[in-house]
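J.: Quick one, fold the following:
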Amino acid sequence: MAHSRLIAPIARTVAIASLAGTALLVGSAVAQMSDQKTQGKPPAAAAATSSKPETVEQRITTLKTALKITPDQEGKWNGVAQAMRENASSMEKLVATKRAIPPEKTTAVDDLKTYQEFTEARLDGLKHLTSAFKSLYDSMAPEQKKNADQVFERYVPPKPAGQG
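T.: Below you'll find the predicted structure:
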């Protein structure tokens, strides 16, 4: 019983992070390390860009529709959408910086530091998104909150190409 109570919040957290638009697939970075060396990208940068099945604008539109945002909530929704855009922009800048480093100049320690930087950027972005989303969520009617809870609970991030 305690296990199922733990899983739901974790699943919801993963869904929120995925919907945030940060596009970082941290878990795949380690698995992709050897493959990415040969593709000329630092591993975490490759993980961050390896699968972008939709743009941040598409994610924003999809989430807005799924959450059934009302005209009265547009202002608060715009804060969520802006947080998603800023998170994606921040991640894209970090990816560009890491792509500029030739793989042959990257050590195992550099790989770990890159992984850390992407994880920190993702966490900072999630904090920013959580703040904006809480304001929106607090304005929702009970049935809309229940829908939002279900949207985040059911969300399964798309798998990167080649990961089955």
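J.: only C-alpha atoms for contact and neighbour calcs from this point on.
T.: Fine.
J.: This protein: helices as residue ranges?
T.: 2-19, 26-31, 33-39, 43-49, 56-67, 74-99, 108-138, 142-154 (DSSP state H).
J.: Save those helices as CSV, and put in distance to Gln163 and mean neighbour count too.
T.: Shown next, in CSV, are the helices of the chain (distance: least, C-alpha to C-alpha, whole Å; neighbours: other C-alpha atoms under 10 Å):
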stretch, distance to Gln163, mean neighbour count
helix 2-19, 17, 15
helix 26-31, 9, 16
helix 33-39, 13, 14
helix 43-49, 12, 25
helix 56-67, 21, 16
helix 74-99, 21, 18
helix 108-138, 20, 17
helix 142-154, 20, 15
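J.: which ones are touching the closest residue to Ala8 other than its chain neighbours?
T.: In space, and not counting its chain neighbours, Ala8 is closest to Glu153: 7.0 Å by C-alpha to C-alpha, 6 or more residues apart in numbering. Counting by C-alpha atoms under 8 Å, 6 or more residues apart in numbering, Glu153 touches Ala8, Ala11, Arg12, Ala15.
J.: What distance do you get for Glu153 to Ser18?
T.: For Glu153, the distance to Ser18 (C-alpha to C-alpha, to the nearest Å) stands at 12 Å.
J.: thinking again about what came up before, Val109 versus the residue nearest to Ala8, what's the distance?
T.: According to C-alpha to C-alpha, Glu153 stands 36 Å off from Val109.
J.: try Ala132
T.: Relative to Val109, Ala132 is positioned 35 Å away (C-alpha to C-alpha).
J.: Let's compare: structure for the following, please.
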Amino acid sequence: MMRGGWGGGPMGPGMMGGGPRGGFGPGTAAAPGDPAAHMEARLAFLKTELKITSDQEAAWQAYATQAKQQAESMKALRARLPAAAQSTPEVLDQRAEFAKQRAEHMKALSAATKDLYTVLTPEQKALADQYFGGMHMSRFNARGRGR
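T.: Here you go, the predicted model:
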């Protein structure tokens, strides 16, 4: 359910794979049901692939912190899901609340992402565009729209 931008949170369908736009390579099955653990593994992979330098570390850490916070938030939202069946209005209210919280997290993550992007070299930006571009496709896009 990571959609749009460089956001964090649970991965949507089709997000696990072996490279650019398809996942993050080795270790993709590290934590299939835990978005926070999955994000940790993904961030470690991306940091290595991008070859983040000591001069870029502060911007990377700000980005990684936001991505982890969003993943933890999504994990907490999942934990709040009721075990019993809900009525349609209850389901829609819950979805609206989740969307609102995701939007708030995405705003913070977007700012951290922009800060990181400004300190990347052109080569790192090209890699980031490949890896991050497919990292957060919506479920709709992951099913092949636009391909």
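J.: Quick TM-score on the pair, please.
T.: Once superposed, the chains reach a TM-score of 0.65 (TM-score structural alignment, normalised by the length of structure 2), with 119 aligned residues with a C-alpha RMSD of 3.0 Å.
J.: What is the aligned counterpart of Leu43 of structure 2 in structure 1?
T.: Matched by TM-score structural alignment, Leu43 of structure 2 corresponds to Ile60 in structure 1.
J.: Now that match: closest residue in space, sequence neighbours ignored.
T.: Nearest to Ile60 of structure 1 is Ala81, by C-alpha to C-alpha, 6+ apart, at 6.1 Å.
J.: Could you tell me the end-to-end distance of stretch 47-65 of structure 1?
T.: End to end - C-alpha to C-alpha - stretch 47-65 of structure 1 spans 28 Å.
J.: From the chain's centroid, how far away is that stretch?
T.: 9 Å (C-alpha atoms, centre = their mean, to the nearest Å).
J.: Likewise for stretch 88-101 of structure 2?
T.: That offset, for stretch 88-101 of structure 2, works out to 20 Å (C-alpha atoms, centre = their mean).
J.: what range in structure 1 does that stretch sit on?
T.: With TM-score structural alignment as the criterion, stretch 88-101 of structure 2 aligns to 108-121.
J.: average distance between the matching stretch and structure 2?
T.: Here the mean offset of stretch 108-121 of structure 1 against structure 2 after fitting is 1.3 Å, by mean C-alpha distance after the TM-score superposition for structure 1.
J.: Next: stretch 78-94 of structure 1.
T.: Stretch 78-94 of structure 1 sits 1.1 Å off on average (mean C-alpha distance after the TM-score superposition for structure 1).
J.: Which part of structure 2 matches that stretch?
T.: Going by TM-score structural alignment: stretch 78-94 of structure 1 matches residues 61-77.
J.: what's the matching stretch in contact with?
T.: Here stretch 61-77 of structure 2 has contacts from 7-10, 34-36, 39-40, 43, 98, 102, 105-106, 108-109, 112-113, 116, using C-alpha under 8 Å, 6+ apart.
J.: Leaving out the residues flanking it, which one is nearest to Leu63 of structure 1?
T.: Using C-alpha to C-alpha, 6+ apart, the closest residue to Leu63 of structure 1 is Leu19 (7.7 Å).
J.: which ones are touching the one you found?
T.: Leu19 of structure 1 touches Arg59, Leu63, Pro157, counting by C-alpha under 8 Å, 6+ apart.
J.: quick one: Arg80 of structure 2 and Glu97 of structure 2, what's the gap?
T.: 12 Å.
J.: One more: Ala83 of structure 2?
T.: Applying C-alpha to C-alpha, the value for Ala83 of structure 2 to Glu97 of structure 2 is 18 Å.
J.: Kindly report the same for Ala62 of structure 2.
T.: 26 Å.
J.: Arg139 of structure 2 against Pro13, yeah?
T.: Yes: taking contacts as C-alpha atoms under 8 Å, Arg139 of structure 2 lies within contact range of Pro13: 6.2 Å.
J.: So what does Lys127 of structure 2 match up with in structure 1?
T.: Just so we're on the same page, residue 127 of structure 2 is Leu rather than Lys. Aligned partner of Leu127 of structure 2 by TM-score structural alignment: Asn147.
J.: Cheers, nothing more for now.
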